[in-house]
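*Asks:* okay, sequence plus prediction incoming.
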Amino acid sequence: MSVLVVIPARYASSRYPGKPLVALRGANGVAKTLIRRSWEAAQAVQGVARVVVATDDDRIRLEAESFGAEVVMTSPACANGTERCAEAVANLGGGHDIVVNLQGDAPLTPAWFVEDLVAGLIANPWAELATPVLRCEGAMLAGLIEDRRNDRVGGTTAVFGAGNRGIYFSKEVIPFTGKAYGPGEPTPVFHHVGVYAYRPGTLAAYSGWPVGPLETLEGLEQLRFLENGRSVLCVEVESRGRQFWELNNPSDVPKIEAMMAAMGQD
């Protein structure tokens, strides 16, 4: 199986403009841009044939090319990372069996998350895309519930059925449990991690579908697949003690830098 990793990156983020070019200092104090750290995370994944950065901005292109990344230019009209990945694959002319969307704002994504997704698609021919889910322990679930109580979105949760077939994703905390759990106690709630592995035909079809009511309400791009009857495989992954965090706001920079320092990551 030939695997392509696409890192979608845009400059005009509503919450954090210019985010891919933000510098992050590692354990040794050396600063590297977010897009470079995301590219290095992709390079750590085993079994990948090609890694490309997909962007609509020349500033990001120049930065990516400066450290040797292959860049594919895409339209500013792409509404989300999945649409940008689809356009990048079309521009490249295809030729890969699996396409991975490794978000450009998640430089701490463990390599085994991606490797497990690819293995999941290979082992489950019915699945048209795969995405990782992480079982919440009591402390994390309590934090998600507290965030929603205070009208904050603390993360996305996933519900899946037999064979780990995805049923729904939500910014609400689902399923409802009605009980308290100890800080380290496993719960039936799963946190969704925003990485995707697609079959090329499914990815190509995505941009042609209209945005549905559920995607509009939740603001979650993966719901477009479910709203169009596509089969999503939820792959349960383990953190193995690894810390990870997405960079969405300026306040996330010191969090990620502290995590890198704690892990000794340069």
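*Replies:* All right, it came through fine. Please read all numbers here as calculations on a predicted model, not as lab measurements. Residues are numbered from 1 along each chain as shown.
*Asks:* for the rest of this, base every contact and every neighbour count on C-alpha atoms.
*Replies:* Will do.
*Asks:* what about the strands in the stretch 101-250 of the chain?
*Replies:* Secondary structure of the stretch 101-250 of the chain (DSSP state E, counting those that start in this stretch): strands located at 129-137, 157-160, 166-170, 186-192, 195-198, 232-236.
*Asks:* tell me which of the ones you listed approaches Leu24 most closely.
*Replies:* Shortest distance between Leu24 and these, using C-alpha to C-alpha, is found for strand 195-198: 21.0 Å.
*Asks:* which outside residues touch that closest one?
*Replies:* 98-103, 114, 117-118, 121, 128-132 (C-alpha atoms under 8 Å, 6 or more residues apart in numbering).
*Asks:* below is structure B, check it against A:
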Amino acid sequence: MSVLLAIPARYASTRYPGKPLATLTGATGEAKSLVQRSWEAACEVKGVDRVVVATDDDRIREAAEGFGAEVVMTSPDCANGTERCAEALDVLGGGFDMVVNLQGDAPLTPHWFVEDLIKGLDDDRSAQVATPVLRCDGAALNGFLEDRRNGRVGGTTAVFAANRHALYFSKEVIPFTGQAFAPADQTPVFHHVGVYAYRPEALSQYRRYTAGILEQLEGLEQLRFLENNAPLLCVEVEAQGREFWELNNPEDVPRIEAMMAKMGMS
């Protein structure tokens, strides 16, 4: 099985313009761009045949080529990372059995999240797409709820059926629990990890779908699959002591840098 890993990166983010070039300082004091740290995380994943940065911006292209990444230029008309991955696959001429989308705002993604994701989609032939989910402990859930109380989008949460196929994703905290959890408690809430694995035919079909009302309201690209009845597998992953967070807003930078320092990440 041949696997392409693409890192979609666009400069014109609505919430955080220039986000891929924002710098994060590691435990040793070295500052690297978000896209470089995401690329370094991608290069640690076993079972991947090719890693590319997919962008429409020359500033990102120059930065990525500067640290040694292969770059695929894509259209500025791509509405989201899934569309950009689909176009990158076309530009490369296809030839892969699976495409992984490691979004360029998740530099703390452990390699085993992606490895488990690839295996999960390979094992479930009924699924067209797969994405990781991480069970929240009480501390993580309380952080999500605090973000929402303060009008911030923290993480995305997921609910899924008994066969692990997704029912819904939301920037609200779902399911509603109505109870307090101690920091170390395991909760029924799952944090959606913004990584995807697609079969090539699913990517091709995605661009033919019309963005539905749920995708537009939530701003979550994966809902386009659900609104068109495409089976999407949720693969539960284990943190193994690693902290995880995505960079969604400028105020997430110190949070992620603190996590990197705690984990000794350079």
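*Replies:* Perfect, I can see it now. Since we're looking at a predicted model, the values are computed, not measured.
*Asks:* could you turn the buried ones of the contacts of strand 195-198 of the first structure into a ChimeraX selection?
*Replies:* Buried subset of these, written as a ChimeraX selection, criterion 16 or more other C-alpha atoms under 10 Å:
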select :98,99,100,101,102,103,114,117,118,121,128,129,130,131,132
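*Asks:* ok so, going back, of the strands of the stretch 101-250 of the first structure, which is nearest Ala12 of the first structure?
*Replies:* Minimum separation from Ala12 of the first structure across these (C-alpha to C-alpha) falls at strand 195-198, 20.7 Å.
*Asks:* neighbours of Ala41 of the second structure, how many?
*Replies:* 18 (other C-alpha atoms under 10 Å).
*Asks:* again, but for Asp252 of the second structure
*Replies:* That count, for Asp252 of the second structure with other C-alpha under 10 Å as the rule, works out to 14.
*Asks:* same check, this time on the one 5 residues further on
*Replies:* Applying the criterion other C-alpha under 10 Å, we find 17 residues in the vicinity of Glu257 of the second structure.
*Asks:* related to what we said a few turns ago, distance to Val89 of the first structure for the strands of the stretch 101-250 of the first structure - can I get that in a markdown table?
*Replies:* Shown next, in a markdown table, are those (distance: least, C-alpha to C-alpha, whole Å):
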| stretch | distance to Val89 of the first structure |
| --- | --- |
| strand 129-137 | 15 |
| strand 157-160 | 27 |
| strand 166-170 | 25 |
| strand 186-192 | 24 |
| strand 195-198 | 11 |
| strand 232-236 | 20 |
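*Asks:* what ranges do the helices span in the stretch 151-266 of the first structure?
*Replies:* Assigned by DSSP state H, counting those that start in this stretch, the helices in the stretch 151-266 of the first structure fall at 200-206, 213-218, 223-227, 252-263.
*Asks:* by contact count, what packs against the second one?
*Replies:* Pointing back at helix 213-218 of the first structure there. Counting contacts by 3 or more C-alpha pairs under 8 Å, 6 or more residues apart in numbering; DSSP states H and E, helix 213-218 of the first structure packs against helix 223-227.
*Asks:* so how much does the helix it packs on differ from the second structure once superposed?
*Replies:* Aligned to the second structure and superposed, helix 223-227 of the first structure gives a mean residue distance of 0.3 Å (mean C-alpha distance after the TM-score superposition for the first structure).
*Asks:* what's the answer for stretch 36-43 of the first structure, then?
*Replies:* Counting by mean C-alpha distance after the TM-score superposition for the first structure, stretch 36-43 of the first structure comes out at 0.6 Å.
*Asks:* contacting residues around that stretch?
*Replies:* 5, 7, 51, 53, 64, 67, 69, 102-111.
*Asks:* ok, back up a step: okay, the helices of the stretch 151-266 of the first structure in CSV with distance to Gly155 of the first structure next?
*Replies:* CSV is the format used below for those (distance: least, C-alpha to C-alpha, whole Å):
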stretch, distance to Gly155 of the first structure
helix 200-206, 24
helix 213-218, 12
helix 223-227, 15
helix 252-263, 14
